[in-house]
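Student: Build me a structure from this.
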Amino acid sequence: MQGEGECGKGLSYFVDEAKRKLSARFTPSAGKSGLDLGGLKRCLAESPFKTWYVNEFALADLIRKYHAASESFELEIGEARDGEFRIEISPDLMGVHLLLFSPQGGKPVAKAEVLAMLAQRGVVSGIIDENIETAIQCGSAEGIDIAKGRLPVHGEDGTLNLLAPQASERKPSLSEDGIANFRELGGVATVSPGAPLMRRSPPTPGEPGVNVLGHIVPPKAGKAAMFAPRLDGAAFAADDPDLLTAAIAGQPVLVNNGVQVDPVMTVENVDISSGNIHFEGTVVIRRDIQAGMVIEATGDIQVGGTVEAATLIAGGNVRVAGGVIGRHEGQKGAANAISSVRCGGSFHARFVQNARIEVDDSIYIDEGAMQSELLATRQIIVGKDDSQKGQLIGGKATATLLVKAQTLGAPTHVKTLVEVGVNPHLHAELLGIGKELENKALGRENVEKLLAFLKSNPQKGSPDVIAKAQKTHANLLEETTQLLAKQEELMRHISLAENARVIANRKVHIGARIQIGSRVCEVSEDLESVAYALRSDEIARDLLPRQGQAKAVLK
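Tutor: Sure thing, here's the model as predicted:
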């Protein structure tokens, strides 16, 4: 086959059909044109051979020979190349990708060729015919999916579902910014023996998948939810090992991986006639606590009236409907009459004056705190956002994440110390958990060695010994899981502490001293609606959005 056009005088093109080669033929004629590579390429692009593969080195050789030749010659410059393709199977065997290259003067790739290659490579599942056809029609493709496996659906973990909705929560969960999600602790809910507390739902096995080779891909089964090994005041139903019920009458308390029931003691007042109270459970005082009295409970303490110069120690939450008042210096009997509250949960009162409050969670005070020492692991909030009350005046307030009040300090410029972002207790507790985890790991290793020995030497151990060892191993695993969860929570708290804030919703007065981490800011002017935080290792002051003013960095 000879080309219809000529590129340069005396040049023509033809194809060797048997070899599928494209050649140029030069026949001497009168005069030669000024042939160059660009012109030659343009000429070929407009010829019947425009789709053929052309060797550029051969074209350069053709131009050289053309200008030097005085006799006829032929030179091979290209060839017909069929379309090509390649399939790639992903390492996880869940996908097949097609790379398709257009033909250059030859035959295009046919769908049957692709299907044959898939069969040769063992691909039998999830073939996407329409994608293959689309690629063939386009003539080329780069990495198009032509087969996909079906992923397994992994099983869901078992859950522990609360059936006692009024259960008191000792350790509330945090929101994304580290703020505890409750304020009102409510009254004391009680349950009777046999009342359902929590149900365990089993994990699901999941659904298997299949890869492109047709092999089954097993799912990961969900993990079984485990109740805590010790839940005081609770027991499993006799006919249902997944149902936790109350074993005694008392207050249901939500704890990690379960619900326990605390006994409840109720008294009218606490004074000299009632004596001090030391109780394993929750204590409810309907009215007031008189000066000098001590109430100690492993559960919650709820007071319907006022606490005057008394001591409260609770393993759970403390809620005082009225206020907590101590006697300031100069008052009669002040030396031995400070109000002191220590609790493992959160504290909530209407007001606090001349008192020391220390909690493992958060402090909420509705109206105001004066000349008191407040220490909270998480946050201290004085006043409600929609109220003008909420003054934090004098004393010292220390929290890890947040101290927020409607007003910080007073117009009289009384010294008021506020400190956030520092909690050495968290780091100490984290170190303690690390040591506990090491001990649990050592204990598991020893039990596993014992179980392996008994398996190899069954005559050395009775069924009771084996069962006891297996139970010990299961308990160690559960305790390790709980410790890891607590470790993760503590690490999150430490991370959140880096974003600690101090907020005065309405005003901060001269005399307030703000400390964030190791940085200190003495308030030198009265300001409205301001927030303090660390930025670039300096305390930054932001006027709150409703003020519509820009932020400034304090030096």
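Student: use CA for all of it now, contacts and neighbours both
Tutor: Fine.
Student: Give me the buried positions along the biggest helix by length in the chain.
Tutor: When the chain is scanned for its longest helix (criterion: DSSP state H), the result is helix 463-497. By 16 or more other Cα atoms under 10 Å, the buried positions in helix 463-497 come out as 466, 469-470, 473, 475-480, 483, 486-487, 490, 493-494, 496-497.
Student: Pull the residues that contact the following helix or strand past that helix.
Tutor: For helix 463-497, the succeeding helix or strand toward the C-terminus, using DSSP states H and E, is strand 501-508. Residues outside strand 501-508 that contact it (Cα atoms under 8 Å, 6 or more residues apart in numbering) are 385, 401-410, 418, 420-421, 514, 516, 523, 526-534, 544.
Student: PyMOL command to pick out the buried ones of the residues you listed?
Tutor: A single PyMOL command selects the buried members of those (16+ other Cα under 10 Å):
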select buried, resi 401+402+403+404+405+406+407+408+409+410+418+420+421+514+516+523+526+528+529+530+531+532+533+534+544
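Student: before we move on, what SS does the residue nearest to residue 196 when sequence neighbours are not counted have?
Tutor: Excluding its sequence neighbours, the residue lying closest to residue 196 (Cα to Cα, 6 or more residues apart in numbering) is residue 245, at 4.4 Å. Using DSSP: H, G, I helix; E, B strand; the rest coil, the structure places residue 245 in strand.
Student: State the helix or strand in which residue 184 lies.
Tutor: Using DSSP H and E, no helix or strand contains residue 184.
Student: just to revisit the earlier point, in terms of secondary structure, what does the longest helix of the chain contact?
Tutor: The contact analysis (3 or more Cα pairs under 8 Å, 6 or more residues apart in numbering; DSSP states H and E) places helix 463-497 against helix 424-456.
Student: and this one, so I can compare the two:
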Amino acid sequence: MFKLAHNGNVLLDVAQLNPPNAAFIIEALERSPYADCEIDRDSIDAFFKSEFPEKQLVVAKKVDAQLTIELSDDKMTATAHLVTAKGGAMINLEKAKKAIINAGVSRGYKQAYLEKILQKQLELPAGSNAKGIIAQGRPPQDGQPAKLVAHVVTMRERLKQPKLREDGSVDMRDFGKLASVAPGTLLVSKQPPTPGKEGFTVVGDSIEAKEGDDFELTAGEGTEISASNPLELVASIAGCPSDIQNGMRVDDVFTIKDVDVRSGHVDFNGSVIVTHTVGPGMKVKAKGDITVMGSVESGELISGGHIDVKQAVIGHLDHQNNDQGLTCCLVAQGDIHIAHGQYSYLEANNVYIAKQSNHCTIKATQLVQIGADDNPRGKLIGGEVLDTQMLIAGEIGSESGAKMIVRLARHGVELTQETDECLKALSKTSAQLNTLQQTIEKADLLKDPEKKKQLMAKIGATQMHYCQEAEALEKKMSDMESQLNELLENSKLVANQALNPGVEIHIFDRVFKTTRSYPPCTAALVEGKIEIEFKTS
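Tutor: Sure thing, here's the model as predicted:
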């Protein structure tokens, strides 16, 4: 009934068969050895509509399998698209490989992936579509940043390890022998950054890897870069090592039992350890760290490093100054760690209060945290947060709705004001440049060549000065804009248990006042408005 022509067409001798309709032909074809071939419905329909039909009718044709290779826009992936044969020839491995080469794929190819796609020809019906990745590029692997490796225990690390008593309890006042080093002791070494691993696309293009970030090893006071190895920092004096950014310093350490009227105020160039308490009205000032193993009551601690108070920091309103200000004050260039705060002024880079803050005034460059490190659940009650980037606590405010103020990203207002000043200065500089341009045009009319040359040189030097000034102002404005954007993106209030009524939240120049209690939530600046978002467990 059917026969195959040399060009792959399937023919039917209609004069011999005299089919009654198209459905008869299609049904017969589906029962024939050519059932997988692509039916030519247009040819069949045309035959029954023609007044002078042909004696032989093309009813189907063999169609070979098709394989196309598609590359992703970034050239990191090559995908094979397969259409299985309709009675025609399947695609073998060699032909498929040629298609891959013709598509430009030269790296990241895996034959196992290709064989898996070609196997579909034996599994899927004729004319089916299948696809799969047959080559993948490799993204670059950025290098690891340079890092410091400490070779000594700093005072701060030592104070995290209290001594165990014989009965197994912990003596929170005894931290063992003071961490100290001798001159020449290796303090810290720097591991250089790694270069990273180059990536590639499937078409063979290389993708450069970013080298790890680097930094200069910093020799603080009492230290020096090793003469034999520029990647090592050694002690130049005997004393106590303390961490600084990208290095260490070595301080002389002053240890005292109590700071009270018998000892007098303490003002020391190194670090200070108070093994008991700081009494009312007493002052401790140190260029290094200040550590108080007991409590601070209405005292003043000023540190060029960190401040650690193992127990409470307690003050009250300054009755001698008409209740203006607080009698307890802690100010650190580094971080402040205390157990509990009450009616105290705290200022540092980061302020950590382990349990609770009552009516304190707190100012921090980056973070104020009330509670334990992992999931802070401490209480922040009353007082004021003058400025910080992020505030995290368990409960903020009081159920009674007593007013308290939290200010985040206040530094952004200063950045905005400074940007405005830069804009004014840039406007003046632009005006000067316009004036100079007019002067150049007038000078160009001078007939005396020597005078013209001298005037042009003078004007050119002035013009260069103002151009450099304008460039510096534009860079400063760009830097401040980046700082402001980063500040606003990272500014957030987090209440892990409750945000109570009466809390006035300032973020940059926006204000939100809570009038009810909120469950666990966060407050952040979203599209110029402070939004409260509830936390999901």
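Student: C-terminal to the longest strand seen in the second structure, what's the next element?
Tutor: When the second structure is parsed with DSSP state E, its longest strand is strand 344-358. Reading on from strand 344-358 of the second structure to the C-terminus, the next helix or strand found by DSSP H and E is strand 361-370.
Student: After alignment, which residue of the first structure pairs with residue 245 of the second structure?
Tutor: In the first structure, the residue matched to residue 245 of the second structure (TM-score structural alignment) is residue 256.
Student: should've said residue 132 of the second structure
Tutor: So residue 132 of the second structure corresponds to residue 144, using TM-score structural alignment.
Student: Just give me how far the helix or strand hosting its match sits from the chain centre.
Tutor: Using DSSP H and E, the element containing residue 144 of the first structure is strand 141-148. Computed by Cα atoms, centre = their mean, to the nearest Å, the separation of strand 141-148 of the first structure from the middle of its chain amounts to 34 Å.
Student: Could you list the residues in contact with that strand?
Tutor: 94-101, 125-129, 131-132, 135, 211-212.
Student: Apply 6 Å and report the result again.
Tutor: 94-100, 126-128, 131-132, 135 (Cα atoms under 6 Å, 6 or more residues apart in numbering).
Student: now do stretch 81-92 of the first structure
Tutor: Under Cα under 6 Å, 6+ apart, the answer for stretch 81-92 of the first structure is 95-109.
Student: if I've got this straight, residue 26 of the second structure is in a strand?
Tutor: No: per three-state DSSP, residue 26 of the second structure lies outside any strand segment and is helix.
Student: That one matches what in the first structure?
Tutor: Match for residue 26 of the second structure (TM-score structural alignment): residue 41.
Student: any idea how far residue 130 of the first structure is from that match?
Tutor: 37 Å (Cα to Cα, to the nearest Å).
Student: Looking at these two, which has the bigger crowd around it?
Tutor: Taking neighbours as other Cα atoms under 10 Å, residue 41 of the first structure and residue 130 compare with residue 41 leading, 16 against 10.
Student: can you count the residues close to the nearest residue to residue 321 of the first structure once chain neighbours are set aside?
Tutor: Counting by Cα to Cα, 6+ apart, residue 321 of the first structure lies nearest to residue 304, which is 5.1 Å off, once chain neighbours are set aside. Using other Cα under 10 Å, the number of residues around residue 304 of the first structure comes to 19.
Student: which residues sit in contact with residue 304 of the first structure?
Tutor: 286-287, 321.
Student: go with 7 Å
Tutor: 285-288, 320-322 (Cα atoms under 7 Å, 6 or more residues apart in numbering).
Student: same question, residue 223 of the second structure
Tutor: Counting by Cα under 7 Å, 6+ apart, residue 223 of the second structure has contacts 233-236, 249-250.
Student: Could you point out which of those residues is nearest to residue 45 of the second structure?
Tutor: residue 233 (90.6 Å; Cα to Cα).
Student: quick one: what helix or strand has residue 74 of the first structure in it?
Tutor: strand 73-79.
Student: List the buried residues for the helix or strand just after that strand?
Tutor: Using DSSP H and E, the helix or strand that follows strand 73-79 of the first structure in sequence is strand 84-89. Using 16+ other Cα under 10 Å as the burial criterion, the residues of strand 84-89 of the first structure that qualify are 84-85, 87-89.
Student: who's in contact with whichever helix or strand comes after strand 84-89 of the first structure?
Tutor: Counting by DSSP H and E, the element after strand 84-89 of the first structure in chain order, helix or strand, is strand 95-101. Under the criterion Cα under 7 Å, 6+ apart, residues 83-90, 139-149, 212 lie in contact with strand 95-101 of the first structure.
Student: could you give the angle of strand 95-101 of the first structure to strand 141-148?
Tutor: 150 degrees (axes from the mean of the first three to the mean of the last three Cα atoms, to 10 degrees).
Student: following strand 95-101 of the first structure, which helix or strand shows up next?
Tutor: helix 111-120.
Student: Look up the average distance of that next one to its aligned counterpart in the second structure.
Tutor: For helix 111-120 of the first structure, the mean deviation from the second structure after alignment is 4.0 Å (mean Cα distance after the TM-score superposition for the first structure).
Student: Now the helix or strand just after that helix on the second structure. Mean distance?
Tutor: Later in the chain than helix 111-120 of the first structure, the nearest helix or strand by DSSP H and E is helix 129-138. Helix 129-138 of the first structure: mean distance to aligned residues in the second structure after superposition is 3.7 Å, counting by mean Cα distance after the TM-score superposition for the first structure.
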